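In: predicted model and sequence below, questions to follow.
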Amino acid sequence: MDNELRLYFIRHGETQYNIEKRMQGFCDSPLTENGILQAKSVGAGLVDIPFIAAYASDSQRVLDTAKFALGTRNIQLTKDARLKEMNFGMFEAMLQADIIAEHGDILERLFSFKDVESKLQDGESFTELLNRTNAAVADIIAAHKDTGGNIAVFSHGVTIGFLMKSLLNSEGFPHHDNCCVSVILVKDGQMIVEKVADASFRDSGKVSLSIE
């Protein structure tokens, strides 16, 4: 029997494009000062979790979040492009207000999840996103099934959210605020969702940082 694994999925900290309300998938923008604080805070909130490994999307905003969150922990960070955010194609870096004004029907149709095979021009579908995310998660599980333990996985809001939606088989899409944490228990070959978009690690960590 394999040993229990817990995967802690952590969304990146606030970025410049988040502030500007731009569509941010494969495109990137730096963490804001608040985003850096969020990353340090979630790291402080997770301080009692003994992680044995850490994985991250290869987007710089995620790598920087991982660096600030892991701090002085002696853990090797493994980059995996399959953990990237959804590719929003023609909408990349566009202001969300402009997208809604000019292409609201396309955006609404995409996020209605009625056709998970549909995709934006030059982008990818939810099915393609889930396939690559699942492949990355399967490899992480396979690499650590003999030892068990806790794994930190730094990724993105839609990537994590759609994974949770699929595991829970839910109609709704769980919004993940910056540096919220979702937890999956892997036990006896099953993936069990324990937490979804939990802000308590980040928020309690921020408090502990302010006390120090």
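Out: Perfect, I can see it now.
In: C-alpha only now, for contacts and for neighbours.
Out: Fine.
In: after the longest strand anywhere in the chain, next one along is what?
Out: Ranked by residue count, the top strand of the chain under DSSP state E comes out as strand 190-198. For strand 190-198, the succeeding helix or strand toward the C-terminus, using DSSP states H and E, is helix 200-211.
In: and here is the other one:
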Amino acid sequence: MELYVVRHGETNENIKHMMQGNMDTVLNETGRNQALGVRKKIENIKIDLIISSPKLRALETAQIISNGQIPIITDERLLSRNHGEFQGKSRYDIDIENYWNIKKNEQYETAESVSHMFERIIDLLNDIKKNYSDKTVMLATHSGVCRILYYYFNGIPESGSLLGYESVNCSLEKYELGE
């Protein structure tokens, strides 16, 4: 089955390189225009369902893309990584290399581990295969989830670093989700 993945459109916090995590931020004008661009890009693709993170920035992206024509449901497994004590900080204020390395898989006091993110995303993918195998599904989500999905489908590098892939706002990826 075909699985499309879109990262939410731009927010003012993205401009500041802020780790938004569970903050419920909204799209700015650029972000809304980016979502309109995705809607145009997929106009000849029959998307049967959009599954969105419940956060406003992802949900608004899904709603703009859907334009009332594609059903949308939310799933908390598409939430951004829980950044815990790092939420609201600039990504440049932390050791980002260790933070996104599955081999180091550091346990932070309040932040979600990379391996836990993989577990919840794999659980979601298994449910999608079980319930929507005959559908074309789009996921509207966050950069960390896009990163996990990329490495799920393409393999994890020997180094364990998940920083080799970066999704920009409203990037659109297509994957084949097999049996």
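Out: That came through, no problem. Treat the numbers as computed from the prediction; the structure is a model and nothing was measured.
In: still on that earlier bit, in the longest strand of the first structure, which residues are buried?
Out: Within strand 190-198 of the first structure, the residues scored as buried using 16 or more other CA atoms under 10 Å are 191, 193, 196-198.
In: and those residues, which is closest to L37 of the first structure?
Out: D198 (16.9 Å; CA to CA).
In: how much space separates that closest one from P174 of the first structure?
Out: Per CA to CA, to the nearest Å, D198 of the first structure is found 11 Å from P174 of the first structure.
In: quick revisit: residues in contact with the longest strand of the first structure?
Out: For strand 190-198 of the first structure, the surrounding residues in contact (CA atoms under 8 Å, 6 or more residues apart in numbering) are 164, 167-168, 174-177, 180-186.
In: most surrounded residue in the residues you listed?
Out: V181 (27 neighbours; other CA atoms under 10 Å).
In: how close does that one get to F113 of the first structure?
Out: Per CA to CA, V181 of the first structure is found 23 Å from F113 of the first structure.
In: ok, now C27 of the first structure?
Out: According to CA to CA, C27 of the first structure stands 23 Å off from F113 of the first structure.
In: try G205 of the first structure
Out: In this view, G205 of the first structure and F113 of the first structure are 35 Å apart by CA to CA.
In: with A39 of the first structure instead?
Out: 30 Å.
In: ok, T159 of the first structure next?
Out: Remark: distance between T159 of the first structure and F113 of the first structure (CA to CA) = 14 Å.
In: so between the two, which is more surrounded?
Out: T159 (23 against 14).
In: and the more buried one? What does it align with in the second structure?
Out: For T159 of the first structure, the aligned position in the second structure is occupied by V145, per TM-score structural alignment.
In: that match: which element?
Out: Applying DSSP H and E as the criterion places V145 of the second structure in helix 143-154.
In: how about E171 of the first structure?
Out: Using DSSP H and E, no helix or strand contains E171 of the first structure.
In: residues near the residue nearest to it when sequence neighbours are not counted, how many?
Out: Excluding the flanking residues, the one nearest E171 of the first structure by CA to CA, 6 or more residues apart in numbering is K165, at 7.4 Å. Number of residues near K165 of the first structure (other CA under 10 Å) recorded here: 15.
In: residue contacts, K165 of the first structure?
Out: Per CA under 8 Å, 6+ apart, neighbours of K165 of the first structure: 171-174.
In: which one in the second structure is aligned with D139 of the first structure?
Out: Matched to the second structure by TM-score structural alignment, D139 of the first structure sits across from D127.
In: just confirm its match is within a helix.
Out: Yes. Assessed by DSSP: H, G, I helix; E, B strand; the rest coil, D127 of the second structure belongs to a helix.
In: pull up the gap between it and I47 of the second structure, please.
Out: 18 Å.
In: between those two, who's got more neighbours?
Out: A side-by-side neighbour count of D127 of the second structure and I47, using other CA under 10 Å, places I47 first with 19 against 12.
In: show me what contacts the aligned partner of E10 of the second structure in the first structure?
Out: Per TM-score structural alignment, the equivalent position to E10 of the second structure in the first structure is E14. For E14 of the first structure, the contacting residues are 31-32, 34-36, 38, 178, by CA under 8 Å, 6+ apart.
In: same check, this time on S171 of the second structure
Out: Here S171 of the second structure is in contact with 5-7 (CA under 8 Å, 6+ apart).
In: where's G25 of the first structure, which helix or strand?
Out: Here G25 of the first structure is assigned to no helix or strand, by DSSP H and E.
In: give the aligned equivalent of it in the second structure.
Out: Aligned by TM-score structural alignment, G25 of the first structure pairs with G21 of the second structure.
In: please determine how far its match is located from K89 of the second structure.
Out: 10 Å.
In: which residues touch I50 of the second structure?
Out: Counting by CA under 8 Å, 6+ apart, I50 of the second structure makes contact with 62, 66, 70-73, 137-140.
In: can we see that at 10 Å?
Out: 3-6, 59, 62-63, 65-66, 70-74, 136-140 (CA atoms under 10 Å, 6 or more residues apart in numbering).
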